[in-house]
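# I would like to see how this sequence folds:
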Amino acid sequence: MAIAAAKRYWLPLVLFALGFFFQLVVLPRSFPPSHYDVLGLKRNASIDEVGVAYDELSSKLFSELDPPVTTELVKIRYAFELLTNPLWKRDYDLFGIDEQLHVIDKVVNQYGGETFSKIDLPLINASLLGLFSDAPNKLTPEAVISVIGKSKPLLIQLGSLLEGVAQTGMVELGDVQLASYLAETMFTKQPYFRKGLPALVAFPPNCSNANCYVRYDGQFSVDAIVDWMATDIIGLPRILYHSKESLAKFIVTSGRHKVKVICFSKTGERAAPFIRKAAIDYHAEASFAFVLFKELEFSLWWNMFGVESVPAFVFLKDTYSKPFVYHGALESSQFQKIMEDYKQNELPQLRSVTSMELGCDARGFSRAGNDTLTWYCLVLVGRAGRTMAQMRETMYRVRDMLMTGDDSDYARKVNASVPMVAATAVKENRLTFTWLDGDVQLKYCQFFLDSEFYKSCGPRRYENDIDVPQIFIVRYLRNSTEDNVEADKWKHFRDQYMGKDANAASQLIARYTGSDDVKEIIQWISHIIERGDTREYPYFTFTSPELVAEDSVTIWSKSQGILPSRESIKRKLKKLYFYISDLVTDPRIGPSFLLGACLSFATIWLQKNRTIQSATPGDDTTDSARRRSNRKARARRSTHGEPSSITDEEPKDAHQLLSSGSDSE
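Sure, this is the predicted structure:
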């Protein structure tokens, strides 16, 4: 009977058990006695009431001259100190903040077994009071409204201040309205901070409401917070760390035209946000890498780059150039200045993506403007090597002398004068200096150098091949009159067999065959420009080979692209964990279980009573059914064992046949 009842009422029994377990075990752990309960006071009692309650408890507990240290005594003293401090009491009443609760266990363990008078009072360090009261850049509700939703992110720090990441500010908990807006909310509608203080809240770019701001729940270290802000909030890339083996591959594969920026760190911290932003802004001119500096590898880095201490920043043009090393920490403005200097001072490389910008494409226009009819592109071509690196330095000095004139350092050093024709062309942006990687751009190089191409173009055929960098100038003349079109007698032949390109400018090529002396090169450039501007040459256009597109090399990793599915799953699991943790603290769960148990018990009981009531005597329908059932049972017992011919029922459509001798025939 008991087993049948248990089977029938298993659901309400389980709900009753869960309800009582939640109310008696789970809920008390989620809501331990408050400090007001320790003193026997109601919630939010005044400071005066706290003092009176403490005096009354002290007179009872300290009836002995010097009682031994117990947990109860320490809790009473701790509650008194916390609730008589206006700032701590405010934070505890409004947000439930009690960051020094560990003091109770610490004091009990330290002074256990001794008398209470030996405890160093006060228990709570009062020097923490007002720690952030004078912090700069405090935010008010009006200031937050004016800042959020802009293109720059906002990092709000509750209880601490972190500079140099984005727009930053601190919210004082005394500003209850704003602090409550930024806090999380319990089921009891009380605002709270899940991990206490300090707490970090970030508004991503263009975020202007509470539905899109992000809370930081990671480790509280400068490196971790900066990485979270730069990667997750601003969306800047992570710059990868390299070992000594992978760094060599990075230098080789990151592009010969790019400056290699190698940052040495001793602690392994992530790249600062301004370095990450530079990796995006200068991705066409530079590649970035980080290296963890180890004492065992000191000699390697000293011999390779000249690094003698960390932090250090190495700027390397190519493997054949002397690197520039900066020792010490760099600020954002200093780093940007160095990058701009390299961008301006480095000779640009002629590539498929830069030919139009440099004005070195017949289908494009001059850097001086679309109205310029005549312009020039000087190209230094050769294989990568020490000779090519030295020649690039020479061409940089040539360009520097033409840009600065007789006042340049090199001009004063060699006592040389700068021709006005070439200097004017450079200042007007009609003359562009660039270099071409002959190893990669074989067809383009071969087309312009003709029979001399093997000295500078294509891969080396033998190890002892001599590399000879060469210089040539292309003069471009824009097709502006019909006379030029008519004068081009080969136009019909080219349009038919080489393809029509009506926008192409006329091109004439001049090759330099002199020495690598700067003054001689400048004189040759000036002579070419003077003749190109004053003399009339046949108008001739042709289609030059396309520049080979260089593969782009990824120098960083986007945080969204590292492990997107795994990161998404981790965030969802963490969100589910927080939801379950908050659900356990909901005081409505226990009563809901008990209510469900009562309703299910009542439902089962009513169904059972209805079945019993339907089976009680006095009902005509029930009596007639019972009588029919009894008659059938007696009939089955009486006919049991008799032949089937006697017990067979007569079919409905059967009839009796008359005998042949009857009177009816």
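# make it CA atoms for all contacts and neighbour counts henceforth
Fine.
# can you give me the first-to-last residue distance of stretch 487-502?
One end of stretch 487-502 sits 15 Å from the other (CA to CA, to the nearest Å).
# residues in contact with that stretch?
485, 538-543 (CA atoms under 8 Å, 6 or more residues apart in numbering).
# just the ones of the residues you listed in helices?
V485 (DSSP state H).
# nearest to I3 among the contacts of stretch 487-502?
Set against I3, the nearest of the contacts of stretch 487-502 by CA to CA is T543 (97.3 Å).
# relative to A210, which of the contacts of stretch 487-502 is nearest.
T543 (59.3 Å).
# how many neighbours does the closest one have?
15 (other CA atoms under 10 Å).
# check contacts around it.
Neighbours of T543 in contact, by CA under 8 Å, 6+ apart: M498.
# G499 versus that one, what's the distance?
Counting by CA to CA - T543 and G499 are separated by 8 Å.
# what about the helices in the stretch 351-500 of the chain?
Counting by DSSP state H, counting those that start in this stretch, the stretch 351-500 of the chain has helices at residues 355-358, 386-404, 409-414, 420-427, 442-449, 482-487, 491-497.
# next one: the stretch 501-650 of the chain
Counting by DSSP H, counting those that start in this stretch, the helices of the stretch 501-650 of the chain are 518-534, 559-562, 564-584, 589-614, 620-638, 644-647.
# please identify the deepest-packed of those.
helix 518-534 (a mean of 17; mean count of other CA atoms under 10 Å).
# angle of it against helix 386-404?
If you take axes from the mean of the first three to the mean of the last three CA atoms, to 10 degrees, helix 518-534 sits at 60 degrees to helix 386-404.
# would you do the same for the sequence below? I want to compare the two.
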Amino acid sequence: MERTFFIQLSILLSVSAESNQSAQFANSWKRIAALLNGVANIGMVELGEVQVAAYLSERKPMGRFFFRNGLPSVVAFPSGCKTSDCLTRFEGELSVDAVIDWFAMAVLNLPRIFYYSKESLGPRFLAKSSPHKVKVIFFSKTGERATPAIRQAARDYWNYATFACVLWREEEFSVWWNTFGVESAPAVVFLKDPGLKPLVYHGSVNDSWFLDVLEQNKQQELPQLRSLTSEELGCDARGYSRAGRDTLTWYCAILAGRLGPELDSMRETMRRVQETLSKSSELKAASEDEHSITAAVALKSKRLTLSWLDGETQKNYCFFYLNIESSYETCGPRRVPTDVPRLFIIRYERNATEDTFKVDKKAKSIWEFHQQEVDPAAQLSVTYNVSAEVSRIIQWMSNIIEDGDSRKLPFYRVKTPELVPEDAEPFWSRGPQGLLSKSMGTKQKIQRTIIRIYDYLGDPRIGPALLLGALMSFGSIWLMRTQQNRSVQSSQPSQADNGVG
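As a prediction, this is how the structure comes out:
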């Protein structure tokens, strides 16, 4: 993986006023290097390395090398930059926070993770975050910005999680203890499904440890079926089972409904179904029917997936499978006061022969064209209409799976509606380099142009050059006026001669 190069130019070996400043910045630079470890390649160049220092310096119009803000000077080569023409220079105050924030924003194009108070965390963060995303909250005693590694994780896991910071105050202990179970800082909290107990980790956060924990907890306990997760969950007729490409028959149980307390309650029930199926001892205690073991085996072998669907956002997908008279209670915009979440299961089946021998041919008619447009996996769906008891749901799913595995069912293929992306792209990720980096680049070009003009104005040759230009301009004007006067004077005698004749 190609990384950004981050370099400090120092004058530590020289005895001057600037060397004291470099020495004072040495400890800060060690802290900066530690924070950027794993994110960028760090280096330091002393002024004694003449060729390298000259290569990284700026050049005045007369060709003299210099460092505009003195030394130490901090520069960065963004990923893909191979020459000094595209390097980025830090122009602000040399502090750990300022340098790290500049590097994360202007060079790496990373998002900021904002701090919230106990009053603003609910309405400004929790309420505005997407319901399918895991909420990650950092509690800090110092109020420092999130490290670049954490901010990089916020960018990489943007589709799965959203991040916030909270400044820990002892007088607010009861608020955070009662809300999340946080008893001290530093701490990290993961908020997943509604009604699920927060996952709290106390102690300092190591970057590699945090990335491992984030990867393990990026999904909700009962994952949401989205355009991003459909193939990963095995709930896509254009994809394959989670058990592998060799698995020809698999199942996906989907709970559909509009966001609200009714859906939250049913999601909790489906989580208990999933937990019960995952633990064979609880399964035997929960059900007297031995056939219910079938669902547990299918879940363990990854032939069965449990998920939930936002019926309002994914209305076309929801109506496609719940094609009943009362489906408006579950799918699309809210029309009635009460919402009714519904559970249905889809049986997917692939034809091994068709997957092995695919013949590309052009459609001769509109009917053949539509036939080629269907999804490769056949689908049959069944809706659950009994009580929301864990044992009954498990028994129903087991009966469906056993029936689907043992019977020869119709191979019915259709074109499934596409799942709609539920989040717009963040402003910092639009375009090849991101909108933020483009704005930074434009700002940097304007600043460079102004600096270049300023440098030329400070060039000692500019005075004589301007004087010479003024003299030449004055001379050309004088010459033009002289020529005009001569032409007028020469024309006057000729007119007088003509009058006399």
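# what's the TM-score here?
The TM-score (TM-score structural alignment, normalised by the length of the second structure) is 0.70; 456 aligned residues with a CA RMSD of 4.9 Å.
# hmm, back to that, between the contacts of stretch 487-502 of the first structure, which is nearest L358 of the first structure?
For the contacts of stretch 487-502 of the first structure, the nearest to L358 of the first structure is T543 (18.1 Å; CA to CA).
# residues in contact with the closest residue to Q220 of the second structure other than its chain neighbours?
Nearest residue to Q220 of the second structure, sequence neighbours excluded (CA to CA, 6 or more residues apart in numbering): K192, at 5.3 Å. Contacts for K192 of the second structure were tallied using CA under 8 Å, 6+ apart; they are 133-135, 198, 219-221.
# isn't L83 of the first structure up against I47?
Yes - counting by CA atoms under 8 Å, L83 of the first structure touches I47, with 6.6 Å between them.
# returning to that earlier point: looking at the helices of the stretch 501-650 of the first structure, which is closest to H102 of the first structure?
helix 564-584 (21.6 Å).
# give me the contacts around the closest one.
Defining contact as CA under 8 Å, 6+ apart, one finds that helix 564-584 of the first structure is touched by 26-27, 30, 186-187, 589.
# now the angle from that helix to helix 589-614?
Using the same axes, to 10 degrees: helix 564-584 of the first structure against helix 589-614 is 70 degrees.
# chain center to helix 564-584 of the first structure: distance?
The chain centre lies 18 Å from the centre of helix 564-584 of the first structure; the measure is CA atoms, centre = their mean, to the nearest Å.
# one step back: dump the helices of the stretch 501-650 of the first structure into JSON lines; add distance to Q390 of the first structure as well.
Below are the helices of the stretch 501-650 of the first structure laid out as JSON lines (distance: least, CA to CA, whole Å):
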{"stretch": "helix 518-534", "distance to Q390 of the first structure": "12"}
{"stretch": "helix 559-562", "distance to Q390 of the first structure": "40"}
{"stretch": "helix 564-584", "distance to Q390 of the first structure": "46"}
{"stretch": "helix 589-614", "distance to Q390 of the first structure": "79"}
{"stretch": "helix 620-638", "distance to Q390 of the first structure": "116"}
{"stretch": "helix 644-647", "distance to Q390 of the first structure": "123"}
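# and D439 of the first structure, which of these is closest to it?
Among the helices of the stretch 501-650 of the first structure, helix 518-534 comes nearest to D439 of the first structure, with 23.9 Å by CA to CA.
# tell me the average deviation of that closest one from the second structure after fitting.
Helix 518-534 of the first structure, aligned to the second structure and superposed, deviates on average by 3.0 Å (mean CA distance after the TM-score superposition for the first structure).
# list the helices and strands that helix packs on?
Counting contacts by 3 or more CA pairs under 8 Å, 6 or more residues apart in numbering; DSSP states H and E, helix 518-534 of the first structure packs against helix 386-404, helix 420-427.
# closest to E649 of the first structure out of the ones you listed?
Closest among these, once you apply CA to CA, is helix 386-404, at 119.0 Å.
# quick revisit: list just the one of the helices of the stretch 501-650 of the first structure that sits closest to P469 of the first structure.
Using CA to CA, the helices of the stretch 501-650 of the first structure put helix 518-534 closest to P469 of the first structure, at 13.6 Å.
# if we look at that closest one, which residues are touching it?
374, 376, 394-395, 397-398, 416, 418-419, 421-422, 475, 510, 512, 514-515.
# so which of these is the most crowded?
Most neighbours among the contacts of helix 518-534 of the first structure, by other CA under 10 Å: Y376, with 28 neighbours.
# give the equivalent position in the second structure for that one.
Matched by TM-score structural alignment, Y376 of the first structure corresponds to Y251 in the second structure.
# what distance do you get for its match to A164 of the second structure?
Taking CA to CA, one finds Y251 of the second structure at 37 Å from A164 of the second structure.
# with G122 of the second structure instead?
Taken as CA to CA, the span from G122 of the second structure to A164 of the second structure is 11 Å.
# okay, the two: which has more neighbours?
A164 (20 against 13).
# so that one is in contact with F125, correct?
Yes - taking contacts as CA under 8 Å, A164 of the second structure lies within contact range of F125: 7.5 Å.
# which helix or strand contains the spatially closest residue to F288 of the first structure that is not a sequence neighbour?
With CA to CA, 6+ apart as the criterion, F288 of the first structure has its nearest non-adjacent residue at 4.8 Å, and that residue is V261. Following DSSP states H and E, one finds V261 of the first structure within strand 259-265.
# count of neighbours near the residue nearest to F288 of the first structure?
V261 of the first structure, neighbours per other CA under 10 Å, totals 23.
# wait, it sits on F313?
Yes - under the criterion of CA under 8 Å, V261 of the first structure makes contact with F313 at 6.9 Å.
# nothing else from me, thank you.
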